[in-house]
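Engineer: Provided below for reference: sequence and predicted model.
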Amino acid sequence: MAKKKTDEKKRTRGVKLPDFKSRQAILLATRNAKMARSAHAYVRGNTTQFYEWLDASDNKALPEGPAIWICGDCHTGNLGPVADAQGRVEVQIRDLDQTVIGNPAHDLIRLGLSLATAARGSDLPGLTTVHMMEALADGYECAFDKAAKGKHLDLGEKPETVRVVMKEAVRRSWKHLAVERLEDTRPTIPLGKRFWPLTKDEAAQISSLFEKGAISQLATSLRGRSDSGQVTVLDAAYWVKGCSSLGRLRYAVLLDVDGGVVEGDDLCLVDIKEGIKAAAPRYSGASMPRDNAERVLEGARHLSPFLGERMRADRLQDRSVVIRELLPQDIKLEVEQISQAEAMDVARYLAQIVGKAHARQMDHGSRRAWLKELRRNRSKTIDAPPWLWNSIVELVSSHEAGYLEHCRRYALAGM
């Protein structure tokens, strides 16, 4: 018994950890603190305000795009390098919590808001934001122009911000993932600020989940592992991760595939995340899975094939959950600070990524019609659709005010 207590103390590093009853209060406080760090962080963590604005705005001013799967929360942090089961790496949409069959214009506006907020946080002049929105429109339309003509989309030279992240992603190994996510390479999850202990019921249900063939196959299917490999849960913990997702079920699970516990191919880290109802509006009459995790999975298959093939949907704690193995190559793009020299290049490149994800879902006629709509009624003063520019101006203003009010409430709560 004494040894068990000593091992537990080493694992927690002497940190006092919250119990099950105090989780939600701590998670909410953590989320509020993260959103108070900057206006850009507030935008990233507050999807609801975006759709409240959309609901209250004059939707007639926005074009009605084809009914396709959209990201629903298309900010810069939700794009980045993603690996497929064979190890190939591409920049794709990497978070599909809000995915629905909806209006593609919503993704373009949400990405524009994120970029405009990053530009303001980087103290770039307003004229640069104007040119960024022009580059955003140009990059997105370029993806459709190429697709409509049946040509391969060459994304061109990557901006420095993207090139650095891609270079890092390609060279990363299991050791990099373990040190980054777990702060250690030993086959345990260190409890502390980011990882909290499970209840007995949570631990039992997670173990039972990976006894299912469809779920264990997720671990054996990657990097040439044998489908007959024995999957064992080595460790699991509640994961304090993300911002807008704080407060939902979130678990990290460390698996051993064949019992060897060998660094790299035999170990895998799995993310279990609760699927919740999307705030993003879907098109009326659109047929989507009723289960939220199944909806996320289906959206990923259409928008981010590399990610979609590495995901499963199931239930845990009587809630819908999305399960995926994390690969070392999966990294988010951090665009908190952006230089004036590469601002337009970043906007154009990321817009092409989103445009490519949208265009692959449309037939030839739909692509041409959507491209024509995007180019209609252009202003003589700014080479971006008026509905896009006007939306960005309104959203930046409302989110700046919302951010300051959030900081006021957060400061008062801490007094």
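Structural biologist: Nice, thanks for sending it over.
Engineer: from here on, contacts and neighbour counts on C-alpha atoms
Structural biologist: OK.
Engineer: the longest helix seen in the chain packs against which elements?
Structural biologist: Taking DSSP state H as the criterion, the chain has its longest helix at helix 386-413. Here helix 386-413 touches helix 23-35, helix 39-45, helix 47-56, helix 104-121, going by 3 or more CA pairs under 8 Å, 6 or more residues apart in numbering; DSSP states H and E.
Engineer: one more to weigh against that first structure:
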Amino acid sequence: MKHERIVGADPAGRSAALTARRNLKMAESAHAYVRGSTVRFYDWLEQAGRTSLPEGPGIWICGDCHVGNLGPIGGPDGALAVQIRDLDQTVIGNPAHDLLRLGLSLAMAARGSDLPGVTTARMLESMVAGYEVCFEPSDPDARDLVRPPDTVKRLLRDAARRSWKHLADERIEGVDPVIPLGRRFWPLRDEEREAMEDLVASEELRALVATLRSQDGDEAVALVDSAFWRKGCSSLGNLRFAVLVSVRSPGEKRLRYSLLDVKEAITAAAPRYADAAMPRDNAVRVVEGACHLSPNLGQRMLATRLLGKGVFVRELLPQDLKLEVERLDQEEASEMASYLAMVVGRAHSRQMSATERKAWLSELQRNRSRSLDAPSWLWRAVVDLVASHEAAYLEHCRRYALQPTLA
């Protein structure tokens, strides 16, 4: 920790420290490598001669739909739902990409849990079944299509009980109105601090924070503290800031606090459809995609400019939790695959017309083998991707995991 405090205190050393940390984090497990290798995933898809994928309707897709990017999300109205949590790669593109990326993530999780290979086949069958039910003509938005597994039920119960104290303890190590510099939080450059002050003083940010608390939106918002945030995996190396602001309602003396996540929006690696009309500004793209895919999250986000770069801002709520899948048993693996695919299916289906849903369902149900109730293209692609990513992961470990470990 002492070593990294010194590196973080010198802004000139950020880039090297972040790159080293990212490489080490990706070496922690094969599943972690998949989470941090979005670009490699799409490079594989571009290689000639590989399995061709069906082309679904042009809708907003996540673009990086792995297990860790789904979880409970609180909405502005207090609603709580499992939705997609990370939309950095969102584009208007082929929904098959989300299905395949989720399948790869689940397959790697099964491998990490030492489950037999047949479990992966069953997981893909369950995943497709959970996804397809969202495109049936009865009611694609029904909330009881697939029951959540016990792991998700417990996570939802925990999320519903969480308060600001839980969020503060988890994110900034206590309820004191300060962001502690150290392993995760690094000091800002002078120009970054000035830019953060301007951002918090802007009407657009005040309105975002205030309207999440009252219909009038008359709260006064002020900057309390801010720091560079070493967070995530694929995003390490880009601008990322934690911003603590105070919120005071008219006529009230008591201050409340809000923690904001300010993140640089980068060019998506996920391929877009050539004829898709999307915002040119990456931050606007991320927010618009979030509004379509994860309404609870999209309504709490703001696209703006900071230090000449597009960034998006979201207020972190205590109810926002990541779904961590460390170990799975065989029964839980199939239940989890079905449920998470249903979450993605809902996000996709609500953007389609009835005609598009019917056509996409028909396409998904083509080319089923007698021995596997999942599309043959999906099975072949996942098998090839698992082999490709495991080989790349071992090579990554040889190159980076022997480096001195940072705290």
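Structural biologist: Perfect, thanks for sending it. Just so you know, these numbers come straight off a predicted model, no measurement behind them.
Engineer: could I get the TM-score for this pair?
Structural biologist: Here the TM-score for the pair of chains, by TM-score structural alignment, normalised by the length of structure 2, is 0.95; 399 aligned residues with a CA RMSD of 1.7 Å.
Engineer: next, the angle from the longest helix of structure 1 to helix 104-121.
Structural biologist: 60 degrees (axes from the mean of the first three to the mean of the last three CA atoms, to 10 degrees).
Engineer: what's the mean deviation for helix 386-413 of structure 1 versus structure 2?
Structural biologist: For helix 386-413 of structure 1, the mean deviation from structure 2 after alignment is 0.8 Å (mean CA distance after the TM-score superposition for structure 1).
Engineer: from the chain's centre, how far out does that helix sit?
Structural biologist: 21 Å (CA atoms, centre = their mean, to the nearest Å).
Engineer: what's the answer for stretch 294-301 of structure 1, then?
Structural biologist: Going by CA atoms, centre = their mean, where stretch 294-301 of structure 1 is centred and where its chain is centred differ by 13 Å.
Engineer: and the residue in structure 2 that residue 402 of structure 1 lines up against, how far from residue 40 of structure 2?
Structural biologist: When structure 2 is aligned by TM-score structural alignment, residue 402 of structure 1 is paired with residue 392. Applying CA to CA, to the nearest Å, the value for residue 392 of structure 2 to residue 40 of structure 2 is 9 Å.
Engineer: go on, residue 270 of structure 2?
Structural biologist: Taking CA to CA, one finds residue 270 of structure 2 at 11 Å from residue 40 of structure 2.
Engineer: which one's more surrounded, the two?
Structural biologist: A direct count of neighbours by other CA atoms under 10 Å for residue 270 of structure 2 and residue 40 places residue 270 higher, at 24 against 15.
Engineer: what about the aligned residue in structure 2 for residue 299 of structure 1, which SS state?
Structural biologist: The alignment partner of residue 299 of structure 1 in structure 2, by TM-score structural alignment, is residue 289. Judged by DSSP: H, G, I helix; E, B strand; the rest coil, the three-state class of residue 289 of structure 2 is helix.
Engineer: residues contacting residue 289 of structure 2?
Structural biologist: 60, 61, 62, 87, 90, 91, 298 (CA atoms under 8 Å, 6 or more residues apart in numbering).
Engineer: just send these back as CSV, with distance to residue 349 of structure 2 and neighbour count too.
Structural biologist: Shown next, in CSV, are these (distance: CA to CA, whole Å; neighbours: other CA atoms under 10 Å):
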residue, distance to residue 349 of structure 2, neighbour count
60, 10, 25
61, 11, 28
62, 13, 32
87, 17, 26
90, 16, 28
91, 16, 28
298, 17, 21
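Engineer: in a markdown table, list those residues along with distance to residue 175 of structure 2 and secondary structure.
Structural biologist: Below are the contacts of residue 289 of structure 2 laid out as a markdown table (distance: CA to CA, whole Å; DSSP: H, G, I helix; E, B strand; the rest coil):
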| residue | distance to residue 175 of structure 2 | secondary structure |
| --- | --- | --- |
| 60 | 38 | strand |
| 61 | 37 | strand |
| 62 | 33 | coil |
| 87 | 29 | coil |
| 90 | 34 | coil |
| 91 | 37 | strand |
| 298 | 27 | helix |
